[in-house]
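[1] Sequence and predicted model, in that order:
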Amino acid sequence: MSRRMSAVRKRDNGPEMAVRRLLHAAGLRYRVAWPVPGQRRRTIDIAFTRAQVAIYIDGCFWHGCPLHGTSPKANAVWWAEKIAANRARDADVTAQLHDLGWTVLRFWEHEPPPDVTASVLAVVHSGTPSSDEVSAP
């Protein structure tokens, strides 16, 4: 199990790459794995630094998607605590970025990349948060 989990990509995974390709094709330039200001070990999946827009593509398993999140039967308590800690960290990072004036958009990995891209384009081009903005997955 640990070999399988260690093989999961933190960045450059399929859903993130699909969104990045569409954003690039739309003419947008961005930073990948950009450090969260004031946090050494936290990064933004896709960052538009001038517009101060942070995009996160959250994995359904790791972040506890209400539609697709699963609970392993082996070490169930440990996994529940792990996913809860991930969600708490997500909320903390989102709050910190909001306090710094960033707009934070979080999407689930199962959301269609064209829909995610359209939401991001709307926010980046308008300079204001969209109705898709969420504080935590």
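    Structure's in. What do you need?
[2] From here on, just use CA atoms for contacts and neighbour counts.
    Will do.
[3] which of the residues in the longest helix anywhere in the chain are buried?
    Of all segments of type helix in the chain, defined using DSSP state H, the longest is helix 76-99. For helix 76-99, a neighbour-count test (16 or more other CA atoms under 10 Å) marks 79, 83, 87, 90-91, 93-98 as buried.
[4] Repeat that for stretch 95-114.
    Of the residues in stretch 95-114, 95-98, 102-109, 113 count as buried by neighbour count, 16+ other CA under 10 Å.
[5] now, which of those residues sits nearest Arg4?
    Of all those, Glu109 has the smallest distance to Arg4: 18.6 Å, by CA to CA.
[6] tell me the contacts of the closest one?
    Residues near Glu109 by CA atoms under 8 Å, 6 or more residues apart in numbering: 15-16, 57-60.
[7] okay, now the one to match up with it:
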Amino acid sequence: MAVPRPARALNEGVRKSMRANRGRDTGPELAVRRLVHAAGLRYRVSARPLPALRRTADLVFTRRRVAVFVDGCFWHGCPEHHTTARTNAAYWAEKVRANRERDADTDRRLGEAGWTVLRFWEHEEPAAVAERIVAAVRGARDTRGG
């Protein structure tokens, strides 16, 4: 069976735009991290909650088993802000569909392993997101025991 080749940018402008998209340390993620850190919480960045599962969360509170994802509106199909790609539309529609399916699978697997999963959209107000994270982490039971 042939392995599908990744889509190639049609022009240099598109290529530069795609390279500028970050997988971590995005503006919305950094804003949330600053506020959560200022609230006194410490976390791991871009880490696997479950080492055997090849999925990384944006913030991971290992002892409290809380995994936080700040999802991009385009990449994860935000119902409010997702836009249809003008070029290579079929490829991008499939990419977003697969991302959403993987997100749901990740949520299910982490939940089954006893993790609290928090997902936010990049457009959500960072202060409100940080407040929900702080409440969830402080309300979660420490898994160290004792």
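    Cool, got the structure. Quick caveat: nothing in here was measured; it's all calculated off a predicted structure.
[8] ok so, going back, tabulate the buried residues of helix 76-99 of structure 1 in TSV, adding columns for distance to Leu23 of structure 1.
    Converted to TSV, those look like this (distance: CA to CA, whole Å):
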residue	distance to Leu23 of structure 1
Trp79	34
Ile83	29
Arg87	26
Asp90	23
Ala91	25
Val93	23
Thr94	22
Ala95	25
Gln96	25
Leu97	22
His98	23
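[9] Now flag whichever of the contacts of Glu109 of structure 1 is closest to Val124 of structure 1.
    Lowest distance from Val124 of structure 1 to these (CA to CA) belongs to Ile57, with 16.3 Å.
[10] residues in contact with the closest one?
    15-16, 45, 106-109.
[11] Show me where structure 1 has its strands.
    31-35, 43-48, 53-58, 103-108 (DSSP state E).
[12] how close does the most centrally placed residue in structure 1 get to Arg21 of structure 1?
    Central residue of structure 1 (CA atoms, centre = their mean): Tyr56, 1.8 Å from the mean position. Distance, Tyr56 of structure 1 to Arg21 of structure 1, using CA to CA, to the nearest Å: 15 Å.
[13] And for Ile55 of structure 1?
    Separation of Ile55 of structure 1 from Arg21 of structure 1 (CA to CA): 14 Å.
[14] distance from the longest helix of structure 1 to structure 2 after superposition?
    Helix 76-99 of structure 1, aligned to structure 2 and superposed, deviates on average by 0.7 Å (mean CA distance after the TM-score superposition for structure 1).
[15] so that helix corresponds to what in structure 2?
    Taken onto structure 2 by TM-score structural alignment, helix 76-99 of structure 1 occupies residues 89-112 there.
[16] Any idea which of the strands of structure 1 gets closest to Asn75 of structure 1?
    For Asn75 of structure 1, the closest of these is strand 53-58, at 22.4 Å, according to CA to CA.
[17] what's the burial count for Ile44 of structure 1?
    22 (other CA atoms under 10 Å).
[18] counterpart of it in structure 2?
    Matched across to structure 2, Ile44 of structure 1 falls on Ala57, judged by TM-score structural alignment.
[19] With His125 of structure 1 instead?
    Match for His125 of structure 1 (TM-score structural alignment): Arg138.
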